[in-house]
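Visitor: Only the shape, not the letters, is given here:
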């Protein structure tokens, strides 16, 4: 990552962290920008600027990082509410509909996002698109014994679905829930995210897909302007 990119991600992570107040239960997202946000939160708790903040993580990766930083954690089943969730996204359209799941954490990410009173998304400007799925594949988490069946059903819906393979191990990617991921491409992109999210999740063998529909309250975009990092608060269309 270049120094400018790193500074841009640091800026947007810091802007999101500014929304965390003492006493909050906070959903801690996954990915590189969310990791910077978790680090910023850890620093504020250590310095005493914030206190009594409890985190709910969306991935094992985030859990390990938060634990190393001394951020108190609770599970979804152990909390009554989530005041604020902060997470990244792989694509964001003008209506604030998202594709997430590049890190195969979208099941827990969606559980946390829908539970939160406010869901704030932190991205860089490259993640902004007019139509979802033209560039980034849609992740669909499936039961291991059903991936071929679901693949065929997605093909019947017009989606080319390929099993996600691991990079540094032999065989497929296995999620934190012990399932597999199909990455799906629809030739014309996704024109109706709400309809497709429901249709895919209705397929037997599917646990969840990476479409996040009508969940996002705010999108903070990191940009480089005149060689300096800037954060833009996006307006929903």
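Guide: Ah, there it is. Fair warning: this is a prediction, and the values are worked out from it, not measured in the lab.
Visitor: C-alpha only now, for contacts and for neighbours.
Guide: Will do.
Visitor: Please enumerate the helices of this protein.
Guide: 3-17, 32-47, 60-68, 106-115, 147-156, 193-201 (DSSP state H).
Visitor: also this one, for the comparison:
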């Protein structure tokens, strides 16, 4: 799917105009967009400011020569570009396989236009069909949150590091619980509200009613553009 990711990322980068403040997402698809923006800065005198969503996207942006700013320094973003793990027909998302979903959600919420870059493998009929919902949790609250999630999902597990001992630690110093919903989530908005109300939960990977555009790249290099009706 590398050609599909590249097609989506590069077409989304074409939305960037001089003077824009742009949210810079995290992940392999968004990386193509950041590299394309960097080329335009070098080759066509594009002037933009980027707000990264993770240490990884900050590092890549610097490598690409994209000037950076923060949400303390700008009132709003013109555009945010990011990937997704799942996309429903309503343009709702699951994000967070890379553990950056909390910062990604903050940045996306500040953007006038939130453009999501995907490939056809991310399409689902219902959120949760293929991917878990990551829940970012204060380490001392892990036990209570796990017990609560056990009552509402198929399985809830603490995400462990693959090349280190112990749990995955987010950029905020929190841990991640992965909640699996076998067959998909019946009512994502109800799960969203429940998770927001749990003490010790910082945020989660359900992005509901946020995406304005979806760019779906295909292996032949074509890109399908979906837009939210409202």
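Guide: Sure thing, it's come through. Just so we're clear, the structure is a prediction, and the values are computed from it rather than from any experiment.
Visitor: For residue 224 of structure 1, find the nearest of the helices of structure 1.
Guide: Nearest to residue 224 of structure 1 among these is helix 3-17; the distance by Cα to Cα comes to 6.6 Å.
Visitor: got the buried residues for the closest one?
Guide: For helix 3-17 of structure 1, a neighbour-count test (16 or more other Cα atoms under 10 Å) marks 7, 8, 9, 10, 11, 12, 13, 14, 15, 16, 17 as buried.
Visitor: mind putting those residues in a markdown table, distance to residue 192 of structure 1 included?
Guide: A markdown table is the format used below for the buried residues of helix 3-17 of structure 1 (distance: Cα to Cα, whole Å):
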| residue | distance to residue 192 of structure 1 |
| --- | --- |
| 7 | 35 |
| 8 | 31 |
| 9 | 30 |
| 10 | 33 |
| 11 | 32 |
| 12 | 29 |
| 13 | 30 |
| 14 | 33 |
| 15 | 31 |
| 16 | 29 |
| 17 | 32 |
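Visitor: wait, which of those is closest to residue 195 of structure 1?
Guide: residue 16 (30.2 Å).
Visitor: and that closest one, what pairs with it in structure 2?
Guide: Using TM-score structural alignment, the equivalent of residue 16 of structure 1 in structure 2 is residue 12.
Visitor: Just want to check the distance between the nearest residue to its match once chain neighbours are set aside and residue 8 of structure 2.
Guide: By the measure of Cα to Cα, 6 or more residues apart in numbering, the closest residue to residue 12 of structure 2 outside its immediate chain neighbours is residue 33, 6.5 Å from it. Distance of residue 33 of structure 2 to residue 8 of structure 2, computed by Cα to Cα, to the nearest Å: 8 Å.
Visitor: in structure 2, which spans are strands?
Guide: 21-24, 49-52, 79-83, 86-87, 93-94, 114-118, 133-137, 155-158, 175-180, 201-204, 206-207, 213-217, 223-227 (DSSP state E).
Visitor: Take those and lay them out in TSV including mean neighbour count.
Guide: Below are these laid out as TSV (neighbours: other Cα atoms under 10 Å):
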stretch	mean neighbour count
strand 21-24	28
strand 49-52	23
strand 79-83	28
strand 86-87	26
strand 93-94	27
strand 114-118	28
strand 133-137	28
strand 155-158	18
strand 175-180	24
strand 201-204	22
strand 206-207	24
strand 213-217	24
strand 223-227	16
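Visitor: would you turn those strands into TSV with distance to residue 101 of structure 2?
Guide: Below are those laid out as TSV (distance: least, Cα to Cα, whole Å):
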stretch	distance to residue 101 of structure 2
strand 21-24	12
strand 49-52	12
strand 79-83	10
strand 86-87	13
strand 93-94	9
strand 114-118	13
strand 133-137	8
strand 155-158	16
strand 175-180	10
strand 201-204	7
strand 206-207	9
strand 213-217	17
strand 223-227	22
